[in-house]
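Trainee: just a sequence and a predicted model for now, questions to come.
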Amino acid sequence: MEQYGMTAEEYRGYTVDGTLKTLKEIDTAKDKVLTILALPSMIKNAAKTVKDVANGVPFDTSIGFATGNEERRQAKNAAGDVVEEAAKEITKEITESNTVRVGRWMSQTEYDQMVKSGKVQMSKDNKTHVANPADINAFGKQAPKGSLYVEFDVSTDTMSAGGTKGWSIINGPGSLIDRFRKKKGLPPITEMPDVKNIEIKGSK
């Protein structure tokens, strides 16, 4: 094995170590694959066990316990509470992840209507322009004297780009986006979105 720069004995040791290392890697990879393949069955069995416990089906006391009527009721209630809390957390996360803080120069009348209704007020063209992210300098020059600069949190579900960086459009019923959604068979926009955390940040 001189072409490899080692004696025959060294070469045999080298190839044996390499082969053992390769076999070990193959075995590890095989275990990972088998574990992945077994996951669906493991999850299914775990779910069945939980369901059986809630329904009062006894099983081996070495790994669990047989539930009576009271225990079964408690198990069902606990399961229901867990599902309800999980649903609340998921809904909260989705809602918060779809919410942005925007800003808009508006009249006192629009502000009062927004506070009273808890919703974005739609302009005559069935949409409302906002600064996204909130920026008091956006639209400031165009805002007439007596306007209020208001910031609020709103869902992005009916929001689209405003044509200029930092501007967005909140689309309402009858807007171009609403008509496009209907044409594509998507759910229509039925109302302007809710607003939260309304704050007056400036005025002219």
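Mentor: Cool, got the structure.
Trainee: use CA for all of it now, contacts and neighbours both
Mentor: Fine.
Trainee: helices or strands up against the helix or strand containing residue 50?
Mentor: In this assignment (DSSP states H and E), residue 50 forms part of helix 8-54. Packing partners of helix 8-54 (3 or more CA pairs under 8 Å, 6 or more residues apart in numbering; DSSP states H and E): helix 69-97.
Trainee: which is the next helix or strand following the helix it packs on?
Mentor: Next in sequence after helix 69-97, counting helices and strands by DSSP H and E, comes strand 99-106.
Trainee: what comes up buried for that next one?
Mentor: Within strand 99-106, the residues scored as buried using 16 or more other CA atoms under 10 Å are 99, 101, 102, 103, 104, 105, 106.
Trainee: wait, isn't the third one in contact with residue 155?
Mentor: If I follow you right, that is residue 102. No: using CA atoms under 8 Å, residue 102 makes no contact with residue 155, being 10.0 Å away.
Trainee: the helix holding residue 50 to helix 69-97, inter-axis angle?
Mentor: Compare the direction of helix 8-54 with that of helix 69-97 by axes from the mean of the first three to the mean of the last three CA atoms, to 10 degrees and you get 110 degrees.
Trainee: show me which positions of whatever helix or strand residue 199 lives in end up buried.
Mentor: Assigned by DSSP H and E, residue 199 belongs to strand 195-203. For strand 195-203, a neighbour-count test (16+ other CA under 10 Å) marks 195, 196, 198, 203 as buried.
Trainee: try this one next to it:
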Amino acid sequence: MSTMQLGDDILGGRDHWVVRVTLATMFPPNERQLEAMADAADAHDMTVAARGPIVDDARDDAGMVFTAEVPADEIGQVPARALAIAQETCGYGIAMQVALVDLRICTAAVYEAEATRPDTPELLAATDVAELLGVSRQRVHQLHSERADFPAPYARLGSGPIWTRPAIEAFDKRWTRKPGRPARAVS
């Protein structure tokens, strides 16, 4: 099947698509490498961004993300272009360790909706966690200090720890509750 048939048959005849290519590297690109990639990507109507923070040590999220809006018949060329740009501009050491880790193809409308969606998770203070679990705020702090399977706080603020809703919901699903109050120690 040719790329043109792919565009007509599978992609529903849409004429332009946003293609996002995520490449992983052992070390993040430095500023000079990123600028060189941006110049090379610009010649192909692509953008590039660092995948993780620009630092000098190895990271799990090191690499870069290339994005292009292309006609359906050019979708297959975008990953190869991105890989070639990364290898040509990063030098021998990084070029040998570039790997495609994600490929996303979507409409421009979907891409824009995803790009403008807030990426901060829903956060819960102890009072919110207590309400979700059906316990007191004090019991939340007790669970946090006594149970190894209770989620670690997402962050600690001046007002206390905060958690993400998905972490607390996952805990709630696996938590086996015992009815009644725990027995007091007899002295």
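Mentor: Thanks, I have the structure now. All figures in this text were calculated on a predicted structure; none of them were measured in a lab.
Trainee: what's the TM-score for these two chains?
Mentor: Here the TM-score for the pair of chains, by TM-score structural alignment, normalised by the length of the second structure, is 0.26; 83 aligned residues with a CA RMSD of 5.2 Å.
Trainee: just the angle between the strand holding residue 199 of the first structure and strand 99-106, please?
Mentor: Angle of strand 195-203 of the first structure versus strand 99-106, following the same axes, to 10 degrees, is 40 degrees.
Trainee: burial of residue 14 of the first structure, as a residue count?
Mentor: Using other CA atoms under 10 Å, residue 14 of the first structure has 12 neighbouring residues.
Trainee: what do you get for the one 3 residues further on?
Mentor: Counted with other CA under 10 Å, residues neighbouring residue 17 of the first structure total 12.
Trainee: show me what contacts it?
Mentor: Residue 17 of the first structure makes no contacts at all, as judged by CA atoms under 8 Å, 6 or more residues apart in numbering.
Trainee: sort out which one of the buried residues of strand 195-203 of the first structure lies nearest residue 73 of the first structure for me.
Mentor: Checking these against residue 73 of the first structure by CA to CA gives residue 196 as the nearest, at 39.7 Å.
Trainee: what separates that closest one from residue 169 of the first structure, distance-wise?
Mentor: Separation of residue 196 of the first structure from residue 169 of the first structure (CA to CA, to the nearest Å) stands at 17 Å.
Trainee: try residue 182 of the first structure
Mentor: From residue 182 of the first structure to residue 169 of the first structure the distance is 18 Å (CA to CA).
Trainee: the more surrounded of those two?
Mentor: Between residue 182 of the first structure and residue 169, residue 169 has the larger neighbour count (other CA under 10 Å), namely 19 against 13.
Trainee: hang on, isn't the more buried one packed against residue 127?
Mentor: Yes: the criterion here is CA under 8 Å, and residue 169 of the first structure meets it with residue 127 at 6.6 Å.
Trainee: next SSE after the helix or strand harbouring residue 140 of the second structure?
Mentor: Element membership for residue 140 of the second structure, per DSSP H and E: helix 137-146. Once the chain leaves helix 137-146 of the second structure, the next helix or strand it forms, by DSSP H and E, is strand 155-157.
Trainee: what's that next one packed up against?
Mentor: Helices and strands touching strand 155-157 of the second structure, by 3+ CA pairs under 8 Å, 6+ apart, are strand 160-164.
Trainee: look at residue 108 of the second structure and say how many residues are nearby.
Mentor: Residue 108 of the second structure - counted by other CA under 10 Å - has 14 other residues nearby.
Trainee: revised request: answer the last question for residue 176 of the first structure.
Mentor: By the criterion of other CA under 10 Å, residue 176 of the first structure has 13 neighbours.
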